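[1] kindly generate the corresponding structure for this input.
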Amino acid sequence: MPVLKNSTIAKRFFGSQEITKSFYGSTLIWAKAESEVAPFGYRQGYTLSGSSATRSFAGVDIGPVNASRDVIIGIPTAQAADSQVASVTVNGIPAQLLAKAGTEGGAWNTFNSIWKVRVPTGATGTVDVAHANATPYTHIMVFSGVNVIVSDVDSRSSGVGSVQSTIVIDTATVGHMIYAFIVAASATNLTWTGITEVQEFVTPSSNRIGLAEKIAVEGNNTLTCAVPSGTRVALIAFSAGNN
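    Got it, this is the predicted structure:
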């Protein structure tokens, strides 16, 4: 395939959707320069606190503008009542729920969910989140890319700690990114194995949230986040990349 400079490539569209690759059968005959297509990855995390069932995050970094930009939102949270997320929109566009996890029945319940939505316009985004009940805080983790394929997603939730905080991502596309994010009803430090921690912090309600990442390899990608025994946890892991 020829190497094409950015300055010599005109954008190609099918209707309103930009084409980034073209095939003849199984042979790649044209591709947009890689530097023009933002790689899939984590953008930033945002937290809003104060008791409320709805949150509106303005000025969110959702990645470079692209007609085929996909945004993924992870939402780990914990509180005494049911704090499951009922809906998510980005710039008014409804997001699709990919997976969720949660525990109920204790002093602190943990909930986690992951959502995906195509957002073709806007240099930044407004992310609106609606919970089933008022929560003391909401934290969102924002990821984005172009024509994003989620090749695997899995979740775990339990009140028995590290026994149930292991996930195997077994259908990941080699080279895709694997991200895992967790909320634990404990202020004790998280310990990850099989994956590298990106961030970790204590929430306004003294729970702990963590994010970790790795590049997917062939076969099983096993990752574990250890927390104190008996701690309620909600863990989600997924693999994704640009198509």
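[2] make it CA atoms for all contacts and neighbour counts henceforth
    Fine.
[3] contacting residues for the spatially closest residue to Asp128 that is not a sequence neighbour?
    Distance criterion Cα to Cα, 6 or more residues apart in numbering; nearest residue to Asp128, sequence neighbours excluded, is Ser56 at 4.5 Å. Shown in contact with Ser56 (Cα atoms under 8 Å, 6 or more residues apart in numbering): Thr126, Val127, Asp128, Val129.
[4] and for comparison, fold this next one:
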Amino acid sequence: MGALSGRTALVTGGGRGIGRAISERLGRDGARVGVHYGSDATAAKETAAAIEAAGGEAFTLRAELGVPGDAETLWAAFDEQADGLDILVNNAGINKALDGTLRPFGEITRDDVEHLFAVNTTAPFFVIQQGLPRLRDGGRIVNVSTGLTHTAAKSELLAYAMSKGGVDVLTRSLALELGPRGITVNTVAPGAVDTDMNAAWLRGEENAVARTATGARSPLGRVADPTDIGDIVAFLASDDSRWVTGQWIDGSGGALL
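    Modelled structure (predicted):
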């Protein structure tokens, strides 16, 4: 039996990148995993299929985050396929403006900022709030933030870092609020990770210099793989982390040192 056998997990944005690595690792550890997606049904179904091919259990559910009623839609879809929850991972997030670009501080619009906060901050707030009646005592909440909340972000990522700072505050406060129920709440804060989101500046021969420089920021001398973050989340989802709560876990490979 795996460390998470008999438990049900929900991973927002669980079909791609870090979310997929988290979903697959929780599935290998025995959890039945709800793989949430906003638009990429194919990726979510591929992730669920990979979990099942490895001997685990998974299901997919769709809900667009960052819009009114997003949490209600998500939990209604969840309730159709599961009865109760043990592990909630708020992984879904965006770091770009509405048009999909990164723009300097002086060009970021109000709509851009409001969209970043709607997806990265407001959505996790209400997903947790409305998920608590489903989350069993002794459960786990893991929020995915960014190492940029503990350093000075470049101007094009400033609003993104600010939105994730709200997640850090949410983690600490809810750890106090939910401790009496035996529920732990922690944040994992990755640095640069080799995902599709970062492919434009990390992958390919044309980006070799940038990749080398990025990897050199870590004392370990490389860029993170999504599984590096998935394994940290798996620890926080397990009984081994029972005495860890309210913590901001640096998942940057020491890049902030």
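[5] do you know the score for how well these two fit?
    Put the two chains on top of each other and the TM-score (TM-score structural alignment, normalised by the length of the first structure) is 0.30; 124 aligned residues with a Cα RMSD of 5.9 Å.
[6] out of the contacts of Ser56 of the first structure, the closest to Asp154 of the first structure would be?
    Asp154 of the first structure lies nearest to Val129 out of the contacts of Ser56 of the first structure, by Cα to Cα, at 21.7 Å.
[7] touching, the closest one and Ser87? I think so.
    Yes: when contacts are counted by Cα atoms under 8 Å, Val129 of the first structure is listed as touching Ser87 (6.0 Å).
[8] those two: which is more packed in?
    Neighbours per residue (other Cα atoms under 10 Å) separate Val129 of the first structure from Ser87, with Val129 holding more: 20 against 16.
[9] which residues touch the more buried one?
    Contacts of Val129 of the first structure by Cα under 8 Å, 6+ apart are Thr54, Arg55, Ser56, Val85, Ala86, Ser87, Val88, Thr89.
[10] go on, Ile229 of the second structure?
    If you count contacts by Cα under 8 Å, 6+ apart, Ile229 of the second structure has them with Ile18, Ala21, Ile22, Val188, Pro190, Gly251.
[11] distance to Ser239 of the first structure and secondary structure added to the contacts of Ser56 of the first structure, as a markdown table?
    Converted to a markdown table, the contacts of Ser56 of the first structure look like this (distance: Cα to Cα, whole Å; DSSP: H, G, I helix; E, B strand; the rest coil):
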| residue | distance to Ser239 of the first structure | secondary structure |
| --- | --- | --- |
| Thr126 | 25 | strand |
| Val127 | 22 | strand |
| Asp128 | 24 | strand |
| Val129 | 23 | strand |
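[12] quick one: which two of these are the most distant?
    Greatest spatial distance among the contacts of Ser56 of the first structure (Cα to Cα): Thr126 and Val129, at 9.9 Å.
[13] common neighbours of the two, please.
    Residues touching both Thr126 of the first structure and Val129 (Cα under 8 Å, 6+ apart) are Ser56, Thr89.
[14] returning to that earlier point: which of the contacts of Ile229 of the second structure has the largest number of neighbours?
    Neighbour counts for the contacts of Ile229 of the second structure (other Cα under 10 Å) peak at Ile22, which has 29 neighbours.
[15] tell me where the second structure has strands.
    8-11, 32-37, 57-62, 85-90, 135-144, 184-190, 248-251 (DSSP state E).
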